[in-house]
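Colleague: need the 3D shape of this:
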Amino acid sequence: MHNSIRKKGVVFTILMSLTFFVSAQNTDLKLWYNAPAAEVWEAALPVGNGRLGGMIFGNPGKELISLNETSIWSGGPNRNDNPDALKALPEIRKLIFEGRYQQASKMAAQNIQSKGINGMMYQPAGDLSLEFPGHEIYTGYYRELDLASAVAKTTYKVGNTTYTRTVFASVPDQAIIIHLAADKPHSLTFDASLLSEHDSKVSVKSDNELYLSGKSSDKDGVSGAVKFETGAGIKQQGGTISSDNGVLKVSGATSATIYISIATNFVNYKDISADEKQKNAAYLHAAMQKDYRQLSKDHIAAYQRYFNRVKIDLGKTTSATLPTDQRVAEFAKGNDPQLAALYYQFGRYLLISSSQPGGQPANLQGIWNNKMNPPWGSKYTININTEMNYWPAEESNLTEMHGPLIEMVKELSETGKETAKVMYGAGGWVTHHNTDLWRISGPVDAINYGMWPMGGAWLSRHVFEKYLYNGDKEYLKTVYPALKGAAQFYLDFLVEEPVQGWMVVSPSMSPENSPKSHHDVSIAAGTTMDNQLVFDLFTNTIRAAEALNTDAALIDKLKKMRKRLPPMQVGQYGQLQEWMQDLDNPDDKHRHVSHLFGLYPAGQISPYHTPELFEAAKNSMKQRGDVSTGWSMGWKVNLWARLQDGNHAYKLITNQLTPAGVNQGENSGGGTYPNLFDAHPPFQIDGNFGCTAGITEMLVQSHDEAIHLLPALPDVWRDGSISGLRVRGGFEIEHLIWKDGHLDEVVIKSTLGGKCRLRVPDQIRGERLTVATGGNPNPFFQSLEVKPAIIAANANLKPAEIKETLLYEVDTKPGKTYKFKIAN
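Modeller: The predicted structure follows:
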């Protein structure tokens, strides 16, 4: 609270009135605070329309809106392939198979590592600065982000006048809208200016339009080629508006609406020929034709079309009346189930706000970045982070938001053809562990991180998973070439290892980790994650080809090669081995748990079909530990949910919802910033999305031949409900209710028809419901049929503890809804 109200007796009155104000309104879907963000970016509140992003600080005297546009990146179209790789490849493989990892890594660094181009940076457009003279002293402060409407609001008093600011990023009008209002006429006076760290120029066109033109930065010898323009137009009610030396000045108004537009010369990853000034003027002038009321109405309708599909209730305690930052600080001390529900919906809000149809995918920070040189370039890290951004897309009913990632996979399937050919002499396409706006596909960064030719395999999973939810063969036809091309690369690239004769990926690594015995050298062959990824890719390509009734010869090749992939192995500590050899260290607490890809997001490890692997995966999770970076804890929520341990999954949510810097562990143990952004640290958005997906997995799963209801319900969520989730096979959970920790009712809509198989913790009843036996004939629920595990003689593997469940099924028809109740 500002020092202006620190007078005896006054502070109590204001706090009490604020408490009554907050409790009188519904804050279930609101992040709210009783203090401004000051200069702390991680306390500001995000708005976005998929293309434009804004961070609102809520400072009364000097407001700042930090601005982003998704195509403002350093550099321009470029490639980073290293043609020396092809000649060196046989010798590097030979060194790896001989166990000479140091020499193999050195040779790969010299011949495979990029020759200096390691990806461009996502950069900010700049800031809108608003100065309000006399507003440094204020009372009754309150700010919020309403997830129900995607509107940020700030209110406070100066003297007897109440000032209100609302901000939103409109999809229909492609602008950020700021509305300023005073409850007393002619009380609003402020200056507006545009600022940027780029080489830029500010100009005024008429007294109510301000423009900033700039160009992105150079990097790695690639000249900055993205030209951009930001526009700010103001329409005021009452008072006057004028301009002075690049500043718009509003005086004596009652209200004002500020329209923010940004445009660049970007057309696509290989074309930057657009006229950014013409585009920007079109955006700005079209938006300024509408008044604030119409802009707000159109924005909310467009946003709620997506957001309102899913509702979640995990219960509520008195903690829900506290400001959001205080709730985060106290979450671990008691039960605040409503904060977990708010965090879940915040993840959905962020995906809607950072990934819209026709735009760019959400990057390492979504679309929000205030640094010219952000951590890791705020690029697309595709050895987990980018994929994690999209884990909630299908299941939390935001399939349209998945579109930008699907398009990026298609584009990489084009740029990656050259990389596959030039670097590895292979067909198909490949990309490594990082990419950017320009869709580079060669290795990025030092060889210990960059020698991972598996990005295409993981990304391709998304194009097929989307089909499992929508069942749309016309869609499948559009993505099948990318899926087929990714598989073709590994048909050509796999090599026989000399001990077992398995076909393996070499050279590669288990992302960002290395065996202790290899002395920090990560290069390897046949790592468990690679084997799982290739198995997953081959299986999905086979299923896609069969669904489309095409490529019979390719199907045969893939099936034969799939049989030659290494099986998963259980090592001496009862763990799922991370490497082809038994090299795991039970004291390894590394943030990546790459070898558990087969448990989540893939479904290759099952308590019902592979119990030994299921138990080994659990042992690996116990050995790796809980506290880690934010995104890693988000992944672990999903992994413990797949292990059917809801209480342990909830423990990870508790770790996640801890103020950043409190947890101790690798990289300071992650946590959450005051605005609910995930802390790696620093900020990475993937942890937000990972945790949203994890909460879904705790309540509903559909990867293992059935729709599994309440597979990992924690004890603290005794009563609750969720509606609107989507599951594989074209089914939608219209409503799922549980009481006292037990399933009570579920209503399921079938969009495709076919067999609906349910795995439930309690007996249920419903029309035409029968007990299920045998395999599920629904083609969207096929078993993966993984190879039997190889188990070390000294593994001491205990039998897997599996919760008792019941299997039911019903034949469904498209468009019909089916209701099932607990059997009394």
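Colleague: use CA for all of it now, contacts and neighbours both
Modeller: Noted.
Colleague: so who does the residue most central in space within the chain touch?
Modeller: In the chain, the residue lying closest to the centroid (CA atoms, centre = their mean) is N389, at 1.6 Å. By CA atoms under 8 Å, 6 or more residues apart in numbering, N389 lies in contact with L351, A362, I685, D686, F689, G690.
Colleague: next one: P443
Modeller: 80-81, 112-114, 118, 431-434, 450-453 are the contacts of P443 under CA under 8 Å, 6+ apart.
Colleague: which of the three states applies to it?
Modeller: Secondary structure assignment for P443 (DSSP: H, G, I helix; E, B strand; the rest coil): coil.
Colleague: same question for S261.
Modeller: Relying on three-state DSSP, one would call S261 strand.
Colleague: returning to what we had before: and the furthest pair within the contacts of N389?
Modeller: Within the contacts of N389, two members stand farthest from each other by CA to CA: A362 and G690, at 13.3 Å.
Colleague: more crowded one of these two?
Modeller: More neighbours surround A362 than the other of A362 and G690, with 32 against 29 (other CA atoms under 10 Å).
Colleague: my guess is that one contacts T386. True?
Modeller: Yes. With contact defined as CA atoms under 8 Å, A362 reaches T386; the gap is 7.4 Å.
Colleague: grab the nearest non-local neighbour of P607.
Modeller: With sequence-adjacent residues excluded and distances taken as CA to CA, 6 or more residues apart in numbering, P607 is closest to F614, at 5.5 Å.
Colleague: state the distance from the one you found to V700.
Modeller: Distance of F614 to V700, computed by CA to CA, to the nearest Å: 19 Å.
Colleague: what's the answer for D645, then?
Modeller: In this structure, D645 and V700 are 13 Å apart, going by CA to CA.
Colleague: the two - which one has more neighbours?
Modeller: When D645 and V700 are compared for neighbours, V700 comes out ahead with 25 against 20, by other CA under 10 Å.
Colleague: show me where the stretch 501-650 of the chain has strands.
Modeller: Shown for the stretch 501-650 of the chain, the strands assigned by DSSP state E, counting those that start in this stretch span residues 503-504, 569-570.
Colleague: so how far is the last one off the chain centroid?
Modeller: The chain centroid and the centroid of strand 569-570 are separated by 31 Å under CA atoms, centre = their mean, to the nearest Å.
Colleague: check which helices and strands that strand sits against.
Modeller: If contacts are counted by 3 or more CA pairs under 8 Å, 6 or more residues apart in numbering; DSSP states H and E, strand 569-570 sits against strand 790-791.
Colleague: hmm, back to that, check contacts around the residue nearest to P607.
Modeller: Contacts of F614 by CA under 8 Å, 6+ apart are L599, I605, S606, P607, L643, A800.
Colleague: before we go on, could you also do this sequence so I can check it against the first one:
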Amino acid sequence: MMTYKKIILAFALLLTCNAFSFAQDLKLWYNKPAVKWTEALPIGNGRLGAMVFGAIDNDHLQFNEETLWTGEPRAYSRPGAYKYLDSIRQLLFAGKQKEAEALAEKEFMGLKSFEGERSGWITKATVDKKYAAANFDDSKWPTMTVPSWEGWEQVGHGGLDGAVWLRTSFVLPDDWKEEDMIADFNRIRDWDYSYVNGVLVGSQQNTEGRKYTVAKNLLHKGKNTIAILVLNFSDKGGVYGYKDTSIHIGIAPVSNPNAKISLNGDWKYFVVDDNPPPVGAYQAAYQPFGDLHLKFANTTAATNYKRELDITNAVAATTYSLNGVNYRREYLVSQPNQVIAVHLTASQKQSVSFEAELSSAHKNYTVTKVGNDLVLSVKVRTGALRGESYLRVVAKSGTVKIDNGKLIISNADEATLYLTAGTNYKNYKDITADPKQPCITALASIAGKTYLQIKAAHIKEYQQYFNTFSLNLGKSANESLPTDERIEQFATANDPSFVALYLQYGRYLLIASSRPGTRPANLQGIWNDLVNPPWGSKYTTNINAEMNYWPAELLNLLPLHQPLFDMISELAITGKQTAKDHYNAPGWVLHHNTDVWRGTAPINAANHGIWVTGGAWLCQHLWERYQFTQDKNFLKNKAYPIMKDAALFFNAFLIKDPKTGYLISTPSNSPEQGGLVAGPTMDHQIIRDLFKNVIAASEVLNVDAELRTILKEKYKQIAPNTIGKHGQLQEWMEDVDNPNNKHRHVSHLWGLYPGNEINWDETPEITKAAKQSLIFRGDEATGWSLGWKINFWARFKDGDHAFHMIKMLMSPAKNGAGSYPNLFDAHPPFQIDGNFGGAAGIGEMLIQSHTKYIDILPALPSALASGEVKGICARGGFVVDMQWSEGKLMKLKVRSIAGTELRLRYNGKIVTIKTIKNGEYQFDGQLRSL
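Modeller: So this is what the prediction gives:
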């Protein structure tokens, strides 16, 4: 009997063999190099990732390896926390939310990692105050841009924690009268000692804004000096400004705060101590690995520059001309050979000369020579993981040497760099791997092979996933524009092919960050350049991690779902301990975040970190796999045991609400607002979905009849969706929704999407209320929230509104949501989930199968009136090809993978037919069989 893995691979191979007849020009391209990380082009193989900048004189590849994180294997759950569960519940039932949060904060949160002793370090770091003196000579200090919004990591100081002095000066106008001043230093992380002309004017330890009164006798006409000692222990550091960037750092008279002298700009800085004591953390953070720089001499006269990412082949390239020679650099990340490859060629022999060097954002790194290779060794500052990266060059003619830690290539006809990486991470509880071994194995695999052979194997492996699907929305005039200019014009241009490119880019990103056998795509996929990345670049399981995989089944990337399934299997193990320690319950539970060590306990703060349905939501992905493939082996051996254990937890966890008599979920919250509550709507939708799916799975497998009966009874008792006084779907048990609330999370619409209990067929009144909730919440949102809203409007079958949201998602990210020049989604900052949510939403506009019907073109927008899709998938085990023109279906082909009954619906017409396994069925625009 075939295993479910073999079935999925066979499924993908079958679809790959159906070659698509029309070509798609699927490229991102630019006429200038990347300057910012969000302009660079991503490449990856699921384990290794790199960002390609493509500069002519100093090319840069920032690279990652998926298992380099902070932290180490440890206990995350708090033993005995369950003893306080009933007290927390009783406080919530009594309406004492703040008291419940205080108790939970003290006794119910998970455990942090080791925290070092601070007092001695602080005393040492603050003892020398000479740097605050007005007459101190700071002329030899370097400069830093202040404020550095989102932390000084964003202005070239990644990984900088510790004690840092910052200094600047200003001139007090002669015509200002003598009076007290207000110094507004904006927000500072974590602790500041702020001086004016050598006198301490204020000190705080928090992340709030600093506004200090400066006595008039401290100031004088002419030059005055500001000095701030910043103590930063972890995460974002420095003077990092307000979210409203129009509010400058500055000083102003108390009587006229609008007359502020701006202090924004370059400040002098000096690092006193960059090794602060470790800070306890609830969870770990994904880390950058290293940087590869390629330096070329005498390139100022270069012309005809272009860089591109060909997502059909997963190959990036940089081309330019110089002194009559055409140069080309190609970049790829090979899965078969596990190397990052950079291939450099020229139209004239002996023209390839450059230097290559390795470095890292980590303080503890070294570069050594091992044989003919450069070896980068790194160690994370707060954790047990270390890594090795080998760099090898293969050149045709010319000379190669290693000198002073650099590879120097001179006068070659062509050259190929092969970059590898590995860590001592073996799995979430074992760090005994040899970090050199993946490098040695990879380099051994390319021995005797040419670059063209390695490239061909890479493309073949990649295209087995990519070529299962195509989308043609016609040609667009703006295809001739560079991608960054195309983004600028998309909202006002007729550019449907850009929508097809965006969807395919989402598929490319998932393939690049989530191959079978790797860890799943995290908050940034596999790409991260910061030691302190936003939100740890981990797995936020109250939507973001799940959103990453919304395209997997629908857009025919089934094998790419496997890493998420593997992580769920691991979480189902670690989550058992959390269920026992925090709830004294059977089964397993996951709260709103996890990391590479598979922590499952509540984190951060009680007002948002105690959210119990992360595991139940992940179980939906297991059921979706069965729904799309009808693979009973997968259901029996992989999905059902995990789903069952999650249901056993909620069977024990649900409690009767003393006011209504319904079973409710508590303590929990509605992500990420409203605080700790009893009975959030989202929880009940997810738990109902879990129970329903476990019941259905047990019937398919003919097992656990007794449990099935229990869950059916519990299902009926769970608090239902409720319509509130504003005609909205209530987010909580109480009717307290604020119509003016514009929060990015729309958690209580989970049952609409990705769930299915809210739909026009079965629950029209609840669906109408859900729509009213979304109207209240508004269109404006962060990037990933825009991605979610596209799917909502598609489920409402309002294609034009969904397309309006697509325009917002694909607009330039300028201090707000949208897309960066490389089409990365902007939360802001970068989060990859918006790319995946947007891609899935475009698919939902073309086909939906969450009810008993497969709806054809259910939310087709007028902007996408004509097109063709091949390889889009539907529940029940169907793969669909279709063409439409002027908003009307022209023809349809359905392949039945599992031989289940086919129920099609289009334009009010329903067709039901029996199918056979691997049978093909064709229809015209009126669903008449052909």
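Colleague: show me which of the contacts of N389 of structure 1 is closest to F228 of structure 1.
Modeller: Nearest to F228 of structure 1 among the contacts of N389 of structure 1, with distances taken as CA to CA, is A362, at 19.8 Å.
Colleague: map that closest one across to structure 2 for me.
Modeller: Matched by TM-score structural alignment, A362 of structure 1 corresponds to A521 in structure 2.
Colleague: from what I see, its match and S513 are in contact.
Modeller: Yes. Counting by CA under 8 Å, A521 of structure 2 touches S513, with 5.4 Å between them.
Colleague: which residues do those two both contact?
Modeller: The contact sets of A521 of structure 2 and S513 overlap at G46 (CA under 8 Å, 6+ apart).
Colleague: pipe the contacts of N389 of structure 1 into CSV and attach secondary structure per row.
Modeller: Shown next, in CSV, are the contacts of N389 of structure 1 (three-state DSSP):
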residue, secondary structure
L351, helix
A362, coil
I685, coil
D686, helix
F689, helix
G690, helix
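Colleague: between the residues you listed, which is closest to Q102 of structure 1?
Modeller: Within the contacts of N389 of structure 1, proximity to Q102 of structure 1 (CA to CA) peaks at D686, which comes in at 32.8 Å.
Colleague: what residue of structure 2 matches up with the closest one?
Modeller: D686 of structure 1 maps onto D833 in structure 2, by TM-score structural alignment.
Colleague: correct me, but that match touches T540?
Modeller: No. Checked against CA under 8 Å, the pair D833 of structure 2 and T540 is beyond contact range at 10.3 Å.
Colleague: those two: which is more packed in?
Modeller: Set D833 of structure 2 next to T540 and count neighbours by other CA under 10 Å: D833 wins out with 32 against 20.
Colleague: OK, contacts around the more buried one?
Modeller: Neighbour list for D833 of structure 2: L523, Q524, N544, A545, M547, N548, W784, G787, D825 [criterion: CA under 8 Å, 6+ apart].
Colleague: distance of the closest residue to it other than its chain neighbours relative to T399 of structure 2?
Modeller: Closest residue to D833 of structure 2 apart from its sequence neighbours, by CA to CA, 6+ apart: N548 at 5.1 Å. In this view, N548 of structure 2 and T399 of structure 2 are 45 Å apart by CA to CA.
Colleague: if we can go back for a sec, give me the common contacts of D833 and T540 of structure 2.
Modeller: Overlap of the contact sets of D833 of structure 2 and T540 (by CA under 8 Å, 6+ apart) consists of L523.
Colleague: check the alignment and tell me where N702 of structure 2 lands in structure 1.
Modeller: Match for N702 of structure 2 (TM-score structural alignment): N549.
Colleague: how many neighbours does that match have?
Modeller: Neighbour count for N549 of structure 1, taken as other CA under 10 Å: 9.
Colleague: ok, the one 3 residues further on next?
Modeller: Neighbourhood size, A552 of structure 1 [other CA under 10 Å]: 12.
Colleague: OK, contacts around it?
Modeller: Counting by CA under 8 Å, 6+ apart, A552 of structure 1 makes contact with A545, E546.
Colleague: aligned partner of W738 of structure 1 in structure 2?
Modeller: Per TM-score structural alignment, W738 of structure 1 is aligned with W884.
Colleague: list the helices and strands the strand or helix carrying that match packs on?
Modeller: W884 of structure 2 is part of strand 878-885 when elements are defined by DSSP states H and E. Strand 878-885 of structure 2 sits against strand 867-874, strand 888-896, with contacts defined as 3+ CA pairs under 8 Å, 6+ apart.
Colleague: mean shift between the longest one and structure 1?
Modeller: Right, the one you point to is strand 888-896 of structure 2. Compared with structure 1 after the fit, strand 888-896 of structure 2 shows a mean deviation of 0.6 Å (mean CA distance after the TM-score superposition for structure 1).
Colleague: now the angle between strand 878-885 and the following helix or strand past that strand, please.
Modeller: The C-terminal neighbour of strand 888-896 of structure 2 among helices and strands, as given by DSSP H and E, is strand 902-906. Strand 902-906 of structure 2 and strand 878-885 are oriented at 20 degrees to each other (axes from the mean of the first three to the mean of the last three CA atoms, to 10 degrees).
Colleague: quick one: residues in contact with the strand holding W884 of structure 2.
Modeller: If you take CA under 8 Å, 6+ apart as the criterion, strand 878-885 of structure 2 is touched by 628-629, 865-874, 889-898.
Colleague: and it with strand 867-874, angle?
Modeller: 160 degrees.
Colleague: buried residues in strand 878-885 of structure 2?
Modeller: F878, V879, V880, D881, M882, Q883, W884 (16 or more other CA atoms under 10 Å).
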